[in-house]
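>>> Fold the following and give me the result.
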Amino acid sequence: MIYKVHSLLCMLLFVTNSLFAQTVANSRITLGVTGHPLNQKAYLNSGVDAQLNLIKSLDLKYYRVDVNTSPDGIALDHYKLSELVQKAKKANISVLPMLYLTGFKFSLSNEDAYATGFKLGAGFGKKYGAYFDYYELGNEMDVHKELVRNSGSDYADYLAPQMKTLASFLEGLNCGLKESDPGAKTIVNCAGWFHFVYLETLQKLGVHYDIAGYHWYSYMDDYAKTVKVDILKVLPARLKKDIWFTEVNYSPRNNKDKNLEKTRRTWVLNFISRCRSAPGIKAVFIYELLDQPDLQNSSMSEKTFGLFSREINGIRSRSRSSSGSNTSEWRKKELAKGLSSIR
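Below is the predicted model:
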């Protein structure tokens, strides 16, 4: 009974938010950047002030960050998160938290999954809701090995019982957030390709999220062109929601491109231009703010996704501790220069 009451209230909030969103005209898409200020070495060593100064130098409006929490919604890095959101607010930069699904297991019953998600959402919204307008619920669950078989581009690729359990958790998380923060707008994402069928399935299973998040990299775009699929038209038409690309970048097929930075700049700026001309596309987030040369088990391209590279005396440096707001050691790469030119 509690599940049904919560779901009904959540649905009413969802409809209200959706109607409000339709009355607001967005002449330009929002541009943001993803980073890892709470948990990755390059970010921890650079300091929050420097990161916010770099973001501000590009006039980007959003900083998307991943947040680990306890089951009751308290950030494991509470003091770091508090520092970030308070300083970001002063800098006029909005933070988009991407919440990991703490406590979720595919072995949970649907009722327990809903209750676990609700507890997480209600706790996080109560503790931090004053700082956020949008929340991203989980990350790329569409490629979880316990959920999907085959490519993930067909409805039949997703295991039905597991999808119902995940949908119950996400709806609980969604409703818990909106009970604590009634103005909250929620995002559920997927790992790109043609996995919009995953998001469609969640909607059919009763997950009342507000915005569809999508991750899109150049090799996906290349494939989409070969099969004549315009993802910018397909997503709004299929999902009937505003679309936020919460991870975007150029990822080379190999690391031998001597003009990688310029190629990346050209591809990303072109993609942003396409998004600006596509109805229903409302935001693009570049992945990511800083290069991460110390990443383990990652390709060179992933280590160099950053808009900024740390250099000392003109030499690219591995991560080392730095304090304060100093940004002089960070070189603005070609894509960052390009973003500055289109603002």
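
>>> Going by C-alpha atoms from here, please, whenever you check contacts or count neighbours.
OK.

>>> what's the neighbour count on W267?
A count of nearby residues for W267, using other CA atoms under 10 Å, gives 17.

>>> oh sorry, the question was meant for L101
Neighbours of L101 under the rule other CA under 10 Å: 25.

>>> Could you pull up the residues touching it?
117, 137-138 (CA atoms under 8 Å, 6 or more residues apart in numbering).

>>> out of those residues, which are inside helices?
Residues of the contacts of L101 located in helices (DSSP state H): G117.

>>> Quick one: buried ones out of the contacts of L101?
For the contacts of L101, a burial check counting by 16 or more other CA atoms under 10 Å picks out 117, 137-138.

>>> buried ones in the helix or strand hosting K233?
If you go by DSSP states H and E, K233 is part of helix 231-239. Neighbour counts over helix 231-239 (16+ other CA under 10 Å) mark 231-232, 235-236, 239 as buried.

>>> Repeat that for stretch 294-302.
Buried residues in stretch 294-302 (16+ other CA under 10 Å): 301-302.

>>> how about the strands of the stretch 51-200 of the chain, start to end?
Secondary structure of the stretch 51-200 of the chain by DSSP state E, counting those that start in this stretch: the strands cover 62-67, 94-99, 134-137, 185-190.

>>> and for comparison, fold this next one:
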Amino acid sequence: MLYFEKLLGLIFLIFFLSSSNRVNGQTKENRVFIWGINGHPFTQQAYNKRTWAEQLSFLKDLKVDYYRIDVPLANTGRSKNEAAFYAFVRQLKSINVKPMPAVFPRIDTTVIDSLNTYNLYYEQGKTFAKEYGDLIDVVEVGNEWETKLIKSRKLDGTRASHYDLVKAKKRMWLLQGFINGMKTVKSSLRVSISLGWTHWYYLELLEKHHVNYDIIGYHWYSDMGDITNARKPYGDFLPTLKEKYRKEIWVTEFNTHAGTVKHSFASQKDYIAKSIERILKHKVISGLFIYELFDQPALKPRYPDEPNYGLIYMEGNQRRLKPAYLIFRQFIASTK
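Next comes the predicted model:
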């Protein structure tokens, strides 16, 4: 009898532990939160090769999962900075950080029909995956391309009439071809496509044209409000998008608008901290990437709102951490 009671107790314990690992029908493994940050190790002065060791040191300190990096492509589908790309990705691997390339297939305006456009970018996608597929598991194709299709910045992007649908078709053919080409080589490769604010009809275009992507990569800044409770009448739109399009949702760019050009260090930290708290409780978003690692003072003359998005700034010849860096690191540590 005693043996039978012990056996029942053991069965109950196993059941309890199994149940406690499930939240809303999902295992904890399915609810792992992805942390990342943006940088430009191949394209921007503040991130040139002399700073690579510093970038790696900060990435290791933050314990991010991914480093989202822009990777312009030649018309072959290969990286324009191939030697640098290989070298940097190897260094990322040494600190257990994964690259998330944001790739920009070169736009060929001479090809205007659907079949030739599809085939051209299909071959580029195949080449990209053959060359780099073993190095990456997720890639973002394009960067806020919906903004190139919306007729006016005054429109909120929620309906078809806001878009140039002729131009949109050509962009959809490109995305179809490039992504299908990549997945022909590596079917497990996950693809993110980015958009911002309430530009939801872009997702409808992707759906109508059967673009085979996996992640909605939201870009969200403080001037857009609260991503978990957008301006009226939209409110909490994320669960609707997730259910309708059946995609995972990451935020692949996030910060105060203009970084610390228009915000103090303290207000940047407060916005990021309060937003992350809401995002983690919300549970629809499963990844967050801060934009970006370093300030870029060289951008100031041409892009006055762009130079101070970094979590790290230069004071003389020394790099200094903004309070937002410290709070971001703290949140990452709390979920590891």
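
>>> Put one on top of the other, what's the TM-score?
For this chain pair, the superposition-based TM-score is 0.83 by TM-score structural alignment, normalised by the length of structure 2; 301 aligned residues with a CA RMSD of 2.2 Å.

>>> related to what we said a few turns ago, so which of the strands of the stretch 51-200 of structure 1 gets nearest T266 of structure 1?
Closest to T266 of structure 1 of the strands of the stretch 51-200 of structure 1, according to CA to CA: strand 62-67, at 21.9 Å.

>>> what stretch of structure 2 does the closest one fall on?
Under TM-score structural alignment, strand 62-67 of structure 1 corresponds to residues 66-71 of structure 2.

>>> quick one on the thing from earlier: can you lay out the strands of the stretch 51-200 of structure 1 as TSV showing distance to K87 of structure 1?
Converted to TSV, the strands of the stretch 51-200 of structure 1 look like this (distance: least, CA to CA, whole Å):
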stretch	distance to K87 of structure 1
strand 62-67	12
strand 94-99	10
strand 134-137	18
strand 185-190	22
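
>>> Give the equivalent position in structure 2 for A160 of structure 1.
When structure 2 is aligned by TM-score structural alignment, A160 of structure 1 is paired with L165.

>>> same check, this time on E111 of structure 1
Aligning on TM-score structural alignment places E111 of structure 1 opposite L115 in structure 2.

>>> I'd like the buried residues of helix 231-239 of structure 1 written out as TSV, with distance to G129 of structure 1 added.
Output for those, formatted as TSV (distance: CA to CA, whole Å):
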residue	distance to G129 of structure 1
I231	33
L232	31
L235	29
P236	28
L239	27
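
>>> what's near enough to touch the residue nearest to the spatial centre of structure 2?
Geometric centre of structure 2, nearest residue: T252, 2.5 Å, by CA atoms, centre = their mean. By CA under 8 Å, 6+ apart, the residues touching T252 of structure 2 are 36, 68, 194, 217-219, 287-291.

>>> Same question for D65 of structure 2.
D65 of structure 2 touches 34-36, 96-98, counting by CA under 8 Å, 6+ apart.

>>> which one of the residues you listed sits closest to Y3 of structure 2?
When the contacts of D65 of structure 2 are compared against Y3 of structure 2 (criterion: CA to CA), the nearest one is I34, at 44.9 Å.

>>> one step back: what subset of the contacts of T252 of structure 2 is buried?
Among the contacts of T252 of structure 2, those classed as buried by 16+ other CA under 10 Å are 36, 68, 194, 217-219, 287-291.

>>> Pick the one among those closest to Y201 of structure 2.
S194 (12.6 Å).

>>> State the distance from whatever residue of structure 1 lines up with the closest one to Y114 of structure 1.
Taking TM-score structural alignment, the alignment pairs S194 of structure 2 with N189 from structure 1. Here the criterion is CA to CA, to the nearest Å. By it, N189 of structure 1 lies 19 Å from Y114 of structure 1.

>>> next one: G35 of structure 1
Per CA to CA, G35 of structure 1 is found 29 Å from Y114 of structure 1.

>>> Which one's more surrounded, the two?
Y114 (26 against 21).

>>> nearest to S251 of structure 1, of the buried residues of helix 231-239 of structure 1?
Distance ranking of the buried residues of helix 231-239 of structure 1 against S251 of structure 1, using CA to CA, places I231 first at 17.7 Å.

>>> dump the residue contacts of the closest one.
A224.

>>> quick one: what's aligned to the residue nearest to the centre of structure 2 in structure 1?
Residue correspondence to structure 1 (TM-score structural alignment): T252 of structure 2 is matched to T246.

>>> For the nearest residue to its match once chain neighbours are set aside, give me its contacts.
Ranked by CA to CA, 6 or more residues apart in numbering and with sequence neighbours excluded, the top spatial neighbour of T246 of structure 1 is F285, at 4.8 Å. Contacts here follow CA under 8 Å, 6+ apart; on that basis F285 of structure 1 touches 31-34, 62, 64, 244-248.

>>> now the helices for structure 1?
Using DSSP H, helices in structure 1 cover 2-22, 41-46, 48-57, 78-90, 110-128, 160-180, 196-204, 218-226, 231-239, 260-276, 300-303, 334-342.

>>> a markdown table for these, including distance to I315 of structure 1?
Listed next are the helices of structure 1 as a markdown table, based on distance: least, CA to CA, whole Å:
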| stretch | distance to I315 of structure 1 |
| --- | --- |
| helix 2-22 | 47 |
| helix 41-46 | 16 |
| helix 48-57 | 19 |
| helix 78-90 | 29 |
| helix 110-128 | 40 |
| helix 160-180 | 45 |
| helix 196-204 | 42 |
| helix 218-226 | 28 |
| helix 231-239 | 39 |
| helix 260-276 | 16 |
| helix 300-303 | 16 |
| helix 334-342 | 16 |
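
>>> Let me know which of the ones you listed is tucked in deepest.
helix 160-180 (a mean of 25; mean count of other CA atoms under 10 Å).

>>> what separates the residue mapped onto A84 of structure 2 from structure 1 from N39 of structure 1, distance-wise?
Aligning on TM-score structural alignment places A84 of structure 2 opposite K80 in structure 1. Distance of K80 of structure 1 to N39 of structure 1, computed by CA to CA: 10 Å.

>>> and if you look at A122 of structure 1?
Counting by CA to CA, the gap from A122 of structure 1 to N39 of structure 1 is 23 Å.

>>> now swap in C190 of structure 1 and tell me
Relative to N39 of structure 1, C190 of structure 1 is positioned 22 Å away (CA to CA).

>>> How about F169 of structure 1?
According to CA to CA, F169 of structure 1 and N39 of structure 1 sit 25 Å apart.

>>> And for L232 of structure 1?
With CA to CA as the criterion, L232 of structure 1 and N39 of structure 1 are 32 Å apart.

>>> What of A224 of structure 1?
For A224 of structure 1 relative to N39 of structure 1 (CA to CA), the value is 33 Å.
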